[in-house]
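quick one, what's the 3D model for this:
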Amino acid sequence: MTESTDRLDSTKLNSVESASTNIADNKVPIAVSSTHQSIDSKTMNHTPKAMYVTSGNSITPKGKLDKMPKMVANGSRAFIWYLLAIMVLILDQWTKWLAQTKLAFNDPVPVIEPFLNWTLAYNYGAAFSFLANAGGWQKWFFSGLAFVMAIFLTVYLIKAPRAAKLLSMGLALMLGGAIGNLIDRLRIGKVVDFIHVHYADVWNYPLFNVADIGVCVGVALIIIDMIFLESKRNK
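The predicted structure is shown next:
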């Protein structure tokens, strides 16, 4: 009796071990409920799409990233604005040459009475004759300042946003004007002025030239761009 019982227990043990081995080796099929399979399939097919995308080290909502403006620099197209600067420079130097050859020093020639005269004058300083009587060192100071400004404007025109046409125009006008007055300082040590705006003998505006007009108009355009247009480009 005991021997029969031992044989029976041994047979059961072998059956259990065999079943365990088959399950471990994936030899025994496992029934899967069709309902569960359907639910899992639907769950996988309806996985939510990514609502955020990574940009560098930050995470940005996908829709917002698509609407972010793409700032494309002028790059090689900056040559268009360089042409404008060259036009300002040529006009400035040509009108100064005419003033020096056709006008007598400090002898007004009426153009539009009583508002505008051509009057040849020389400025050893900066705008409005600032530091005009400083003793000569101001020539190199303002020449160096104009040279640095010209380099800065040249580089900035390349990197400026292509869409910011008003900004680029202002930079080009400033560049042409800065180089125009720089040539005067290096060539003759002073700036040639000849445009005299006034009202009879009651009011007189300091004499200026085409280069000064380019610089002033350029600054005005840049300010207008900064106040009214830059924020719209960044939206």
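
switch to C-alpha atoms for all contacts and neighbour counts from now on
Will do.

I'd assumed Asn181 was in contact with Phe147.
No: under the criterion of Cα atoms under 8 Å, Phe147 lies out of contact with Asn181, with a separation of 10.2 Å.

looking at those two, which is more packed in?
Taking other Cα atoms under 10 Å, Phe147 and Asn181 do not tie; Asn181 has more neighbours (26 against 17).

let's compare: structure for the following, please.
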Amino acid sequence: MFALSLLLAAFLIVTDQVLKAVVNSKIELGKVVEVIKFGDAKIFSLTHIRNSGAAWSIMSGKTWFLVSLPILVCIAGIFYMYKVRKGSKLEIVSVAMIIAGGVGNLIDRVRMHEVIDYIKFEPIDFPIFNFADICIVLGAIAFCLSIVISDIKKSKSDKPDKIKVKADA
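Here you go, the predicted structure:
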């Protein structure tokens, strides 16, 4: 499962980089392309921006930190995946997704000192994000879910069997 998870991470990284390359070549910086709209209500658009920070542009300009942190997380994630390689598939896949998202954005930061973001969900005021961000968030949610599932299974297996009472007759 370890090798398959590394292949999954590689596939997700390539997907992220291809999507960013397409956005970079087809959508002018700052341009908004409406994708889903109902009447006057905008739902989803592609908006090509660059972000030198993290979510909501926090830590903007702190490239050294935003490069160092994902490197450390990815190294720790790979060691963790190897350690639990025979464990929960959901847990291993979720870590692979987090690694893929981290590496996808890391490539941009090293190459351009900023990340290409392009996905905008219009109904709420939420930062524009990218495929790598989706991998990180879904991976984190799946990881938490795998821990909850593991705890439930463990608590069920730790319960003693019902005590059988023998009646004296």
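
overlay them and tell me the TM-score.
Here the superposed chains carry a TM-score of 0.85, computed using TM-score structural alignment, normalised by the length of structure 2; 152 aligned residues with a Cα RMSD of 1.4 Å.

pull the longest helix from structure 2.
Taking DSSP state H as the criterion, structure 2 has its longest helix at helix 131-158.

and whichever residue in structure 2 pairs up with Trp94 of structure 1, how many neighbours?
Here Trp94 of structure 1 is matched to Val18 in structure 2, going by TM-score structural alignment. Using other Cα under 10 Å, Val18 of structure 2 has 12 neighbouring residues.

from Ser150 of structure 2, how far out is Val18 of structure 2?
Going from Val18 of structure 2 to Ser150 of structure 2 by Cα to Cα, to the nearest Å gives 35 Å.

from memory Leu91 of structure 1 sits against Asp212, does it?
No: the criterion here is Cα under 8 Å, and Leu91 of structure 1 misses it with Asp212 at 11.9 Å.

the two: who's more crowded?
Asp212 (21 against 17).

still on that earlier bit, can you list contacts of the helix or strand hosting the match of Trp94 of structure 1?
Using DSSP states H and E, Val18 of structure 2 sits within helix 2-26. With contacts defined as Cα atoms under 8 Å, 6 or more residues apart in numbering, helix 2-26 of structure 2 is touched by 48, 81-82, 85, 92-93, 96-97, 99-101, 103-104, 116-118, 130-132, 135.

for stretch 218-232 of structure 1, same thing?
Residues outside stretch 218-232 of structure 1 that contact it (Cα under 8 Å, 6+ apart): Ala164, Leu166, Leu167, Met169, Gly170, Leu171, Ala172, Leu173, Met174.

kindly recompute the last result at 7 Å.
With contacts defined as Cα atoms under 7 Å, 6 or more residues apart in numbering, stretch 218-232 of structure 1 is touched by Leu166, Leu167, Gly170, Leu171, Leu173, Met174.
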